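> No sequence on hand, only this structure:
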């Protein structure tokens, strides 16, 4: 399985260079994880603005599953079958970081949660639920990895699981 966490950093390369590489990789990816503003880097220049349309375009290119991180709005996973699953963000008190606007490893924690649930054999809904929970732990502690939860801790952020959309 190939998972691509876009995780674009403009300090490392410019958007044009990143887009040429990511667009070439996309058809070989089984699971693509990105924020909505990163999705255009994986698509042709005329990509739509709507996250659902962007995800469907990536699926048509051969990506197996597209997971879109939506920050405080949660996240949505889109599968080959056309179904999508949305999980709301978990309400937590975010810790101030030295870099204003930095979410202190939330994206990395999100991906770790998603992939750990995948390796546990969980379905899309459970994978997405674990991802948003581990991301919530990251923003509620100082540092990039210091708030990473143990296996039992994500259950502390109890909330309904993701809602299946059609």
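Sure thing, it's come through. Note that the structure is predicted; figures quoted are calculated from it, not measured. Numbers count the residues shown, from 1 in each chain.
> drop to CA atoms for contacts and neighbour counts, all remaining ones
Will do.
> Would you mind pulling up the elements that the longest helix along the chain packs against?
Under DSSP state H, the helix in the chain containing the largest number of residues is helix 124-139. Contact here means 3 or more Cα pairs under 8 Å, 6 or more residues apart in numbering; DSSP states H and E; on that basis helix 124-139 packs against strand 75-79, strand 84-87, helix 106-119.
> Can I get the ones you listed in a markdown table including mean neighbour count?
Supplementary listing: those in a markdown table, determined by neighbours: other Cα atoms under 10 Å:
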| stretch | mean neighbour count |
| --- | --- |
| strand 75-79 | 23 |
| strand 84-87 | 23 |
| helix 106-119 | 21 |
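> so can I have TSV of the ones you listed showing distance to residue 97?
Formatted as TSV, the helices and strands packed on helix 124-139 follow (distance: least, Cα to Cα, whole Å):
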stretch	distance to residue 97
strand 75-79	23
strand 84-87	25
helix 106-119	12
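> Please name whichever of these is nearest to residue 33.
Residue 33 lies closest, by Cα to Cα, to one member of those: helix 106-119, at 7.5 Å.
> hang on, the earlier thing: wait, which of the helices and strands packed on helix 124-139 is closest to residue 38?
helix 106-119 (12.3 Å).
> how much does the closest one deviate in direction from helix 124-139?
Using axes from the mean of the first three to the mean of the last three Cα atoms, to 10 degrees, the inter-axis angle of helix 106-119 relative to helix 124-139 is 150 degrees.
> quick check: angle from helix 106-119 to strand 75-79?
40 degrees.
> Helix 106-119 - contacts with which helices or strands?
helix 124-139.
> Check what contacts whichever helix or strand comes after the helix it packs on and list those residues.
Later in the chain than helix 124-139, the nearest helix or strand by DSSP states H and E is strand 163-165. Strand 163-165 has contacts (Cα atoms under 8 Å, 6 or more residues apart in numbering) with 83, 84, 85, 86, 87, 125.
> if we go to 10 Å?
76-78, 82-88, 124-125, 129 (Cα atoms under 10 Å, 6 or more residues apart in numbering).
> what would the residues you listed look like in CSV with distance to residue 154?
Shown next, in CSV, are the contacts of strand 163-165 (distance: Cα to Cα, whole Å):
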residue, distance to residue 154
76, 19
77, 19
78, 23
82, 28
83, 25
84, 23
85, 19
86, 18
87, 14
88, 14
124, 17
125, 15
129, 9
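> what about the closest residue to residue 85 other than its chain neighbours, neighbour count?
Spatial nearest neighbour of residue 85, chain neighbours left out: residue 164 (4.6 Å); criterion: Cα to Cα, 6 or more residues apart in numbering. When neighbours are counted by other Cα atoms under 10 Å, residue 164 registers 14.
> how much space is there between residue 164 and residue 24?
31 Å (Cα to Cα, to the nearest Å).
> what do you get for residue 66?
16 Å.
> In addition, the following structure is provided for comparison:
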């Protein structure tokens, strides 16, 4: 293989319809979600060759994950595990506050191990992408991430890291040294300002770059992004869009950047695609359902009306 290789936990996602406390919800939708699989689907929709690897339970949620990834054109290496597929529950407590709860302790995805990630697949990839979520799941999952990263580095394969700190999975004190070590091994790093502040001092771009990555991208939501890529600084504003569901926007951003990098685009073009992909994703409910295609991004860029005819 060549292209993008990523791995981690993908979960079933239960989303309450409407706004208000969960106990008053009367309708729900069920989908899939997970940072790494969101990136995989997003990059595949933009034309990149992508492989995702992970453990899922031998249950209906695991079946759905396998089908959905393969239907999206992702080469999914699905390892069946006797434990259950993890679950995410989302509800919009108010119009401005989305709450996400996890049910993943002891899940199939948390049982990922170094032996699950073949060294040959890592060496054959153009980019290996990992997140700071997987090391929080278990000791074996953390070992899998660091082993894959070291294998990639030894083979000259580009390592991409999205910090993706999740306070519900581990404390900032436990996370900080692990995330710092992971970023120090990366060629490309993505982080939000608050995430960077967990383990670097001063301006996030400079602090992250000082750890070693040649490509540092700070995602800042509706404020757009800043980047320091091979010594050159960039700043890109985000377009003004109506936010329906912010979950998955950061993954869409990463997918856009990595897909363009694989296609040989220059840094400014990569960042423009990333910003557009993130903006598109927030306008649609779901973790991965609204990830855009190239045609979607072109429509966003050229739209002068709210109806396409």
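Arrived safely. Because the structure is a prediction, the values reported are computed rather than measured.
> and the aligned residue in structure 2 for residue 90 of structure 1, which of the three is it?
With TM-score structural alignment as the criterion, residue 90 of structure 1 lines up with residue 239 in structure 2. Here residue 239 of structure 2 is recorded as coil under DSSP: H, G, I helix; E, B strand; the rest coil.
> How many residues are close by residue 239 of structure 2?
There are 16 residues near residue 239 of structure 2, going by other Cα under 10 Å.
> Now the counterpart of residue 284 of structure 2 in structure 1: closest residue in space that isn't a chain neighbour?
The alignment partner of residue 284 of structure 2 in structure 1, by TM-score structural alignment, is residue 141. Excluding its sequence neighbours, the residue lying closest to residue 141 of structure 1 (Cα to Cα, 6+ apart) is residue 147, at 5.1 Å.
> pretty sure that neighbour contacts residue 134?
Yes - using Cα atoms under 10 Å, residue 147 of structure 1 is in contact with residue 134, at 8.8 Å.
> Just the element for residue 4 of structure 1, please.
Here residue 4 of structure 1, judged by DSSP H and E, is contained in strand 3-5.
> Show me what that strand is in contact with.
22, 25-26, 28-35, 38, 63-67, 107-108, 111, 115.
> same question, stretch 149-161 of structure 1
Residues contacting stretch 149-161 of structure 1 (Cα under 10 Å, 6+ apart): 85-92, 109, 113, 116, 125-126, 128-138, 148.
> Which positions in that stretch come out as buried?
Neighbour-count burial for stretch 149-161 of structure 1, counted by 16 or more other Cα atoms under 10 Å, picks out 149, 154.
> Quick one: distance of that stretch to the chain centre.
The chain centre lies 18 Å from the centre of stretch 149-161 of structure 1; the measure is Cα atoms, centre = their mean, to the nearest Å.
> What does residue 222 of structure 2 correspond to in structure 1?
Checking TM-score structural alignment: residue 222 of structure 2 goes with residue 72.
> Could you give the number of residues near its match?
Count around residue 72 of structure 1 with other Cα under 10 Å applied: 12.
> ok, it - contacts?
Residue 72 of structure 1 neighbours (Cα under 10 Å, 6+ apart): 88, 89, 90, 91, 132, 136.
> the strands in the stretch 51-200 of structure 2, which residues?
Along the stretch 51-200 of structure 2, the stretches classed as strands by DSSP state E, counting those that start in this stretch are 75-81, 87-94, 97-103, 127-131, 158-162, 188-191.
> For residue 169 of structure 2, which of the ones you listed is the nearest?
That would be strand 97-103 among these, by Cα to Cα, at 8.5 Å.
> hang on, the earlier thing: and the residue nearest to residue 85 of structure 1, how far is that from residue 129 of structure 1?
12 Å.
> Show me the common contact partners of the two, please.
Shared contacts of residue 164 of structure 1 and residue 129 (Cα under 10 Å, 6+ apart): 85, 86, 87.
> Just to check, the last one is in contact with residue 74?
Same thing as residue 87 of structure 1. Yes - with contact defined as Cα under 10 Å, residue 87 of structure 1 reaches residue 74; the gap is 5.6 Å.
> For these two, list the residues in contact with both.
128, 129, 131, 132, 133, 162.
> Would you check the span in structure 1 matched by stretch 91-109 of structure 2?
Alignment note (TM-score structural alignment): stretch 91-109 of structure 2 is unmatched in structure 1.
> Straight-line length of stretch 80-97 of structure 2, end to end?
Stretch 80-97 of structure 2: ends 35 Å apart by Cα to Cα.
> er, stretch 181-195 of structure 2 actually
The first-to-last residue distance of stretch 181-195 of structure 2 comes to 14 Å (Cα to Cα).
> mind checking which of the helices and strands packed on helix 124-139 of structure 1 is nearest residue 16 of structure 1?
helix 106-119 (22.2 Å).
> so where in structure 1 does the biggest helix by length in structure 2 end up aligned?
Counting by DSSP H, the longest helix found in structure 2 is helix 139-155. With TM-score structural alignment applied, helix 139-155 of structure 2 matches no range in structure 1.
> Next, count neighbours for residue 11 of structure 1.
So residue 11 of structure 1, with other Cα under 10 Å, has 6 neighbours.
> Now do it against residue 41 of structure 1, distance only.
Computed as Cα to Cα, the residue 11 of structure 1 to residue 41 of structure 1 distance reads 15 Å.
> before we move on, the earlier item: would you write a PyMOL line that selects the buried entries of the contacts of residue 72 of structure 1?
Entered in PyMOL, the line below selects the buried ones among the contacts of residue 72 of structure 1, by 16+ other Cα under 10 Å:
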select buried, resi 88+89+90+132+136
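> Mind putting the contacts of residue 72 of structure 1 into CSV with distance to residue 97 of structure 1?
Listed next are these as CSV, based on distance: Cα to Cα, whole Å:
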residue, distance to residue 97 of structure 1
88, 23
89, 19
90, 19
91, 18
132, 20
136, 15
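> So which of the contacts of residue 72 of structure 1 is the closest to residue 7 of structure 1?
Looking across the contacts of residue 72 of structure 1 and measuring by Cα to Cα, the closest to residue 7 of structure 1 is residue 132, at 16.2 Å.
> thinking again about what came up before, so for residue 147 and residue 134 of structure 1, which residue has more residues nearby?
residue 134 (30 against 20).
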